[in-house]
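>>> Pasting the sequence and the predicted model now:
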Amino acid sequence: MLLGAPELLKTESRSVVVRAQVRGGPVSGVILKHFRDDPVCGLDDWAGAEFLTQRGLELGPRFLAGALESRLFVLEDLGRGPTLEALLRGEDARAAFGGVMTTARLAGQLHARTLGTQAEYELVRQALPPRHERVRVENARFLLEHEGRLLRWLAAVEAEAAPGLHEDLEAVARSLADPGPFLAFTHGDLAPSNVLFAPGGARLIDFEYAGMRHALYDALMWLVTVPFPDELVARADIAYRITLSSQCEAAQVDSQWARARATVALARTVNLFQWLHPRVLEEDREWAPGFSERAALLHHLARCRALLATADGFPGLARTLEALESRLRERWTVPPHVWPALRQEGL
């Protein structure tokens, strides 16, 4: 098998990604990924692709080979096509709307078909240089260990922490560490740029933050992190829930579903305040292309509040975030972010 001239797709401190055509091989093209400064992310990416390939799940690129000593692994090239982000930044509202719905169903398939596969995934991941801690435990630990960063924000805007805040954070962390019936293999970074509409269909790419965790961690894309119209959020949530419910009885129970959504929304909203410093109060900066840090904070708070309205529990954390949101809205007036493709009325 001979490789044609390489095409550099990405180069950064963490990894280098190259595309190459194949001459005389079983596939027409390959993607070569060399991870450098963050071997944990590189190995999680490798393990995720290999795990899905072993299970015959055509939801991402097929794993072909890897060389640990070179920190290199090879995937089948899915071909060229737009990402969901490209659709959202385009002019075709129907394509963008449909892309989000397809993504929700794709995530539902990923989770429904990997429920109860913790042991199988661990065999793949721990056969590589092993992880010292499961990703969902890392997520839970970070939430609790950096509670002080949330309190720093409260002090900065002269808001009070409601009684029960710490206990609610502990409850959220426990659900992250032990998701029970919602434990599934997750992509871990389900951003619009990581959904590719390839010639063979929609696929997820770049599994650098993949692992077994709460399934709805991936649903955060439309529930909380990415600004979409309310109608699109509701429809994506329904499509995802229907797909996941085919294998997950807990997803069929309204109370459990509402609490699961509130749990991951609370975790992500608190995480954002843990990641960002209160200096945002003095200077707004870009969080994502076309989306500022202030806009991201207010969007997370509003979406989290909406999801908490349908769920029982977490009163201390809910009231604390409401107080924080009130203080920030007194300071900031931020126009909502609207994707170019969704600017038409009614979308």
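All right, it came through fine.
>>> C-alpha only now, for contacts and for neighbours.
Fine.
>>> where do the strands sit along the stretch 51-200 of the chain?
63-67, 72-76, 183-186, 195-198 (DSSP state E, counting those that start in this stretch).
>>> Buried residues in the second one, which are they?
Neighbour counts using 16 or more other CA atoms under 10 Å place 72-76 of strand 72-76 among the buried residues.
>>> Now do it and strand 63-67, the angle between them.
Here strand 72-76 points in a direction 170 degrees away from that of strand 63-67 (axes from the mean of the first three to the mean of the last three CA atoms, to 10 degrees).
>>> helices or strands up against strand 72-76?
strand 29-35, strand 63-67 (3 or more CA pairs under 8 Å, 6 or more residues apart in numbering; DSSP states H and E).
>>> Run the angle between it and strand 29-35 for me.
Computed by the same axes, to 10 degrees, the angle between strand 72-76 and strand 29-35 is 150 degrees.
>>> and the comparison structure, right after this:
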Amino acid sequence: MPAPLDVALPTSAEIEALLTASVGARTTIERIEPLHHPWVLRAHLAEATGLPETVIVKCLRPEGYGLRSAEELTRCEHAALAFIADDLCLDLAPGLHAASPDSRLLVLEDLYPRSELAELLHRDGHTPALDAELTAFASSMGELAAASVGRAALFNARRTALGTGADRLGDWEHAYTGLWRNGLARAAAFGVPLPAAAERDLEAAVAELADPGPFLALTNGDPESHNFLTGLSGGGRLIDFEGAGFRHALTAATSFAVPGPDWLGVSGPGQVEAFRRALARTVPEAEDDQRFGFGLASASMVWVIMRTGRLKTLDARSPGNDSRTQMVALLESGARTAEAHRVLPHLAAWCRSTAALLRRRWPDTDIDTAAVAPYTWRER
């Protein structure tokens, strides 16, 4: 798979020099294998004292995403992997074998033969075995959050040492507390503005995420099942820490309450409870039903509002497009989450009324979304 011209791939000599300096013994590469993304490679080592036979090499991607530049994404992953292994002493993420001083080149532990949990769910559906893996995924994210609470300054010091400016350390710019404004404006333009009472609920939800209090913890910034590698026999690992940062811990649990981009539905409360149990080991406030429920509903609803920025795009698609059904399912799952915890009633009502309007406008979406099988893949 050839790399785009704007992806500068490292040479074997560059990777060999980095690994040789890291392990203190000569390392040579036999061959390099391209993977799914052109900036992610697998290097097969011919001579590797103290290293496994293969390693993963991540280089600078062609451009950033969200609110981070390509350079900041690799610096953040570098900082996060070192922080998790050396400061938190957790075996939840790939090990970092070596990194260039500017973080433009990272050499990571190869987690093969583990597979993406999302890939297995897509292939096999929501089986009991995969439900157990989803629970392990949720527990891993909860464990990471629990271990990192109170240690934001240490993580930020690592980012600063790698070249991140002080003005970029706050993760309140994250989509959960910033890009929701786009969804709010686009929903109004689509003809479904939030009533004043629902806007007040949304303001309360945003305020919760912007001031997490005891729930301030490290998350990878993309808590979806494609970022958990598993072999179905334990030992799952979290991956992709380019978007890592300290933010409200319950933003890492939303993927079990409302569907992310891949799915029409998710599995229900079991994984949320697994996350909660792990988090409560160091955050006793997680055992408070009101506080936990409000945090989860706030994170879920802000995600829903952010995704409503796609309404106009979906309206232009053909009947039967799964993305339309997913939008209805997303709105109704957000409402169910808030209703289950008896919070944000006006925002939940707006979700219900907007979903009802979409059902009328898009008759093909008029189905019982609560009956959709968990982890039904959304066809693009």
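Yep, that arrived. Not measured: the values here are computed from a predicted model.
>>> Mind putting the strands of the stretch 51-200 of the first structure into CSV with distance to residue 11 of the first structure?
Output for these, formatted as CSV (distance: least, CA to CA, whole Å):
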stretch, distance to residue 11 of the first structure
strand 63-67, 19
strand 72-76, 14
strand 183-186, 25
strand 195-198, 19
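>>> Tell me which of the ones you listed sits most buried.
Ranked by mean neighbour count, the strands of the stretch 51-200 of the first structure are led by strand 183-186 with a mean of 25 (mean count of other CA atoms under 10 Å).
>>> which bit of the second structure covers that one?
The aligned range for strand 183-186 of the first structure in the second structure is 216-219, by TM-score structural alignment.
>>> now that stretch, how far from the centre of its chain.
12 Å (CA atoms, centre = their mean, to the nearest Å).
>>> now stretch 170-184 of the first structure
That offset, for stretch 170-184 of the first structure, works out to 16 Å (CA atoms, centre = their mean).
>>> in it, what counts as buried?
Neighbour-count burial for stretch 170-184 of the first structure [16+ other CA under 10 Å]: 170-179, 182-184.
>>> of the residues you listed, closest to residue 142 of the first structure?
Closest to residue 142 of the first structure out of these is residue 173 (8.9 Å), distances taken as CA to CA.
>>> Just confirm that closest one contacts residue 146, I think it does.
No. Under the criterion of CA atoms under 8 Å, residue 173 of the first structure makes no contact with residue 146, lying 11.9 Å away.
>>> Grab the nearest non-local neighbour of residue 161 of the first structure.
residue 320 (5.2 Å; CA to CA, 6 or more residues apart in numbering).
>>> which SS class is the one you found?
Of the three states, residue 320 of the first structure takes helix according to DSSP: H, G, I helix; E, B strand; the rest coil.
>>> for whichever residue in the second structure pairs up with residue 308 of the first structure, what are its contacts?
Aligned counterpart of residue 308 of the first structure in the second structure: residue 338 (TM-score structural alignment). Residue 338 of the second structure makes contact with 293-294, 297, 301, 344-345, 348, according to CA atoms under 8 Å, 6 or more residues apart in numbering.
>>> Quick one: map residue 279 of the first structure onto the second structure.
Using TM-score structural alignment, residue 279 of the first structure pairs with residue 313 in the second structure.
>>> what separates that match from residue 367 of the second structure, distance-wise?
21 Å (CA to CA, to the nearest Å).
>>> so where does the match of residue 308 of the first structure fall, helix or strand?
Assigned by DSSP states H and E, residue 338 of the second structure belongs to helix 322-340.
>>> residue in the first structure matching residue 152 of the second structure?
That one, residue 152 of the second structure, aligns with residue 118 by TM-score structural alignment.
>>> any idea how far its match is from residue 271 of the first structure?
In terms of CA to CA, residue 118 of the first structure sits 25 Å off from residue 271 of the first structure.
>>> swap in residue 144 of the first structure?
Distance of residue 144 of the first structure to residue 271 of the first structure, computed by CA to CA: 10 Å.
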